[in-house]
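Asker: What follows is a protein structure lacking sequence information:
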């Protein structure tokens, strides 16, 4: 794997202060693989149902309304960062919303449901080319509101879905175990498949660049469902599109690329060229980092269910992740996937403090 170019040619030397609190923040320095005084930590789905404060804001609002109300989305984004004391806020938004400008009908029951899934040639061909994502203005308004209220040294992370995961939503009509409809198109009509994913990837690139322009410091790409693919299929049908997406976004800000469910895909994932690769818990962090290369940062990778363990066991597993990183610059602590609705808020707060205490140097 070739080393990613520096995030910016104008970066200060490692360890030097630029005088910009965001530039000098723990997370941004870790993304640049610079030495830090402790390992930065944030948690996927840190604004979620496990938090009583989230439930209080959400109460009385349907999920679709909740996602499209910048005042509510900004509030839960800010609350989660402040309550947990994490080193970054992650924008509260829903991954499939980008499908609406592409021409898909999105509702919730309770999860995302696509009312017009693309299961015919005509439906796939009718998907729109999106060059303007102003229909998602509520997302950008949320970004601006959060950035205006976050502490000066806390980065805001934006996010978007990877082309395969979004295509699967669009074709299956919602979640799936086997991706029958998705793989039928993928295997049966490769040219149409690639044209479809190219449209999705270009739309996501516009969306992520806009988030960065409005006030995010970095973005994460979620490929939540690509673990259902073999390494050969990922390389043939997905890698070119995720790589093109990363290349389209990176000049505008750092990119974290996260894929879950299949460690065998890590060598191909590394070829996408992101600044940081997210690792799930199915791979030992040291092995995963060696696989993707030490010339990129890594994020992860505690099993989310470790938060149900007694405190001594949670401490042991947290220390094991930090030990696996070996103090090498470029590690961002996170879970191997998102927080769960049944997690205990006090346990989550305890994890954040554990990371700070155990990694201080």
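Answerer: Cool, got the structure. Because the structure is predicted, anything quoted here is derived from the model rather than measured.
Asker: rest of the way, CA atoms for contacts and neighbours
Answerer: Fine.
Asker: which element is residue 200 on?
Answerer: helix 190-214 (DSSP states H and E).
Asker: what does the helix or strand that that helix is followed by contact?
Answerer: Note on helix 190-214: by DSSP H and E, the next helix or strand toward the C-terminus is strand 218-223. For strand 218-223, the external contacting residues (CA atoms under 8 Å, 6 or more residues apart in numbering) are 155-165, 208, 212, 253-260.
Asker: One more pass at 6 Å, please.
Answerer: Under the criterion CA atoms under 6 Å, 6 or more residues apart in numbering, residues 157-162, 165, 253-259 lie in contact with strand 218-223.
Asker: Likewise for stretch 25-33?
Answerer: 40, 153, 297, 329, 330.
Asker: Report the contact partners of the last one.
Answerer: Read it as residue 330. 30, 31, 33, 297.
Asker: Tally up the residues packed near residue 347, please.
Answerer: 17 (other CA atoms under 10 Å).
Asker: what about residue 310, neighbour count?
Answerer: 10.
Asker: ugh, typo on my part, it should be residue 167
Answerer: 23.
Asker: what about versus this one:
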């Protein structure tokens, strides 16, 4: 995708200068902003698994479903940001790839992808029309209060490429990916470049629709060495971020603390997992805005215990120029809504 990415700077400039927008710029606001990974998800019908891929895609691109689910966390918990498309694998679904079977809509076998012929078969498929994605984001931005930030959300290229090679959604140590990368580097380059262009299109549609920050999640790179990441993954993630110019860029690489120093130079905000403290992350990436890193297990604890853990995250977050409170992974669906709202109110009122 070679066209210039349009950013709606005009509408963003008209928004109030909120704590989250200040924190994203590296300033320390009076109120600590907060939002959660996994705070939004599509409420699907009970027969979701029985629907065809095209029926699932039609549901996932219906604004009557997507927008209420995206805005619900803002309305229920008063978090500072909203996310429209929390399913990072949606671009693959829109490519007609059924992750349940590994087949394309035409019945061709696509996953697992471990040969040059399979790569050629994939990269010659046309990219989706992103018009519906852009329109949903535009409508969500119009419905969202101006003091709230809308974040474009997607996977990093390594996630998509590795998923296709492994052929399963949760591949553990990504052994097949590492073998493919090392044994077929030219095929890997072709595949991950294709994934980069696919994801760039998905993120660009969200930015054109009015998202004022973009976040890419790349937790699977935690299995890579610094050398593997620098050669086989980093150039493609960096290339996406660099194509977006003047917009807040967030890289969420939970568990990949060995890579923070490599990632930090080309992003504005680093998402941090609970395998490392925010103080240690600040030492590894000095001067960088940090986002994180509440261990979601504590959301099931009593209030006194939870208060102590939240206080520690807030204290450690002061090691960075600014800090956006978030969790260290996806927000569990069975956490009590009142407990989430309590955390948001507590963080907003902390000093």
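Answerer: That came through, no problem. It should be emphasised that the depicted structure is a prediction, and the values quoted were computed from it without experimental measurement.
Asker: Need the TM-score from the superposition.
Answerer: Once superposed, chain against chain, the TM-score is 0.86 (TM-score structural alignment, normalised by the length of structure 2); 330 aligned residues with a CA RMSD of 2.6 Å.
Asker: follow-up on the earlier one: which one of the contacts of stretch 25-33 of structure 1 is nearest residue 338 of structure 1?
Answerer: residue 40 (16.8 Å; CA to CA).
Asker: before we move on, back to that, what about the contacts of stretch 25-33 of structure 1, which are in strands?
Answerer: residue 297 (DSSP state E).
Asker: So which residues of structure 1 form strands?
Answerer: 89-90, 106-108, 112-114, 156-161, 218-223, 255-259, 276-278, 297-299, 331-332.
Asker: same for the last one, what does it pack against?
Answerer: Helices and strands touching strand 331-332 of structure 1, by 3 or more CA pairs under 6 Å, 6 or more residues apart in numbering; DSSP states H and E, are strand 297-299.
Asker: Same question for the fourth one.
Answerer: Using 3+ CA pairs under 6 Å, 6+ apart as the contact criterion, the secondary-structure elements in contact with strand 156-161 of structure 1 are strand 89-90, strand 218-223.
Asker: how about 7 Å then?
Answerer: Packing partners of strand 156-161 of structure 1 (3 or more CA pairs under 7 Å, 6 or more residues apart in numbering; DSSP states H and E): strand 89-90, helix 190-214, strand 218-223.
Asker: Over to the second one?
Answerer: Here strand 106-108 of structure 1 is seen to pack against strand 112-114 when contacts are counted using 3+ CA pairs under 7 Å, 6+ apart.
Asker: redo that, cut-off 8 Å
Answerer: For strand 106-108 of structure 1, the packing partners by 3 or more CA pairs under 8 Å, 6 or more residues apart in numbering; DSSP states H and E come out as helix 63-67, strand 112-114.
Asker: Can you tell me which of those is most buried?
Answerer: strand 112-114 (a mean of 20; mean count of other CA atoms under 10 Å).
Asker: gap between that strand and the chain center?
Answerer: The chain centre lies 20 Å from the centre of strand 112-114 of structure 1; the measure is CA atoms, centre = their mean, to the nearest Å.
Asker: do stretch 156-169 of structure 1 as well
Answerer: Counting by CA atoms, centre = their mean, stretch 156-169 of structure 1 comes out at 8 Å from the chain centroid.
Asker: May I have the distance across that stretch, first residue to last?
Answerer: Using CA to CA, to the nearest Å, one end of stretch 156-169 of structure 1 lies 26 Å from the other.
Asker: Check stretch 84-100 of structure 2 too.
Answerer: 23 Å.
Asker: Now do the same for residue 66 of structure 2: its match in structure 1.
Answerer: Counting by TM-score structural alignment, residue 66 of structure 2 corresponds to residue 73 in structure 1.
Asker: picking up where we left off before, which PyMOL command selects the buried ones in the contacts of stretch 25-33 of structure 1?
Answerer: To isolate the buried members of the contacts of stretch 25-33 of structure 1 in PyMOL, using 16 or more other CA atoms under 10 Å:
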select buried, resi 40+153+297+329+330
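Asker: Just the closest of the contacts of stretch 25-33 of structure 1 to residue 85 of structure 1, please.
Answerer: Using CA to CA, the contacts of stretch 25-33 of structure 1 come closest to residue 85 of structure 1 at residue 40, 10.7 Å.
Asker: so who does the closest one touch?
Answerer: 26, 27, 30, 86, 87, 331, 332, 333, 356.
Asker: could the residues you listed go into JSON lines alongside neighbour count and distance to residue 68 of structure 1?
Answerer: Listed next are those as JSON lines, based on neighbours: other CA atoms under 10 Å; distance: CA to CA, whole Å:
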{"residue": "26", "neighbour count": "24", "distance to residue 68 of structure 1": "31"}
{"residue": "27", "neighbour count": "28", "distance to residue 68 of structure 1": "28"}
{"residue": "30", "neighbour count": "25", "distance to residue 68 of structure 1": "32"}
{"residue": "86", "neighbour count": "19", "distance to residue 68 of structure 1": "25"}
{"residue": "87", "neighbour count": "24", "distance to residue 68 of structure 1": "25"}
{"residue": "331", "neighbour count": "32", "distance to residue 68 of structure 1": "33"}
{"residue": "332", "neighbour count": "28", "distance to residue 68 of structure 1": "30"}
{"residue": "333", "neighbour count": "27", "distance to residue 68 of structure 1": "30"}
{"residue": "356", "neighbour count": "18", "distance to residue 68 of structure 1": "34"}
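Asker: okay, the strands of structure 1 in TSV with distance to residue 313 of structure 1 next?
Answerer: As requested, these are exported to TSV (distance: least, CA to CA, whole Å):
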stretch	distance to residue 313 of structure 1
strand 89-90	27
strand 106-108	37
strand 112-114	35
strand 156-161	30
strand 218-223	29
strand 255-259	26
strand 276-278	23
strand 297-299	21
strand 331-332	21
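Asker: and among those strands, the most buried is which?
Answerer: strand 331-332 (a mean of 30).
Asker: which residues of structure 2 does that strand align to?
Answerer: Under TM-score structural alignment, the match for strand 331-332 of structure 1 is residues 323-324.
Asker: From the chain's centroid, how far away is that stretch?
Answerer: Counting by CA atoms, centre = their mean, stretch 323-324 of structure 2 comes out at 16 Å from the chain centroid.
Asker: Also stretch 181-191 of structure 2?
Answerer: 25 Å.
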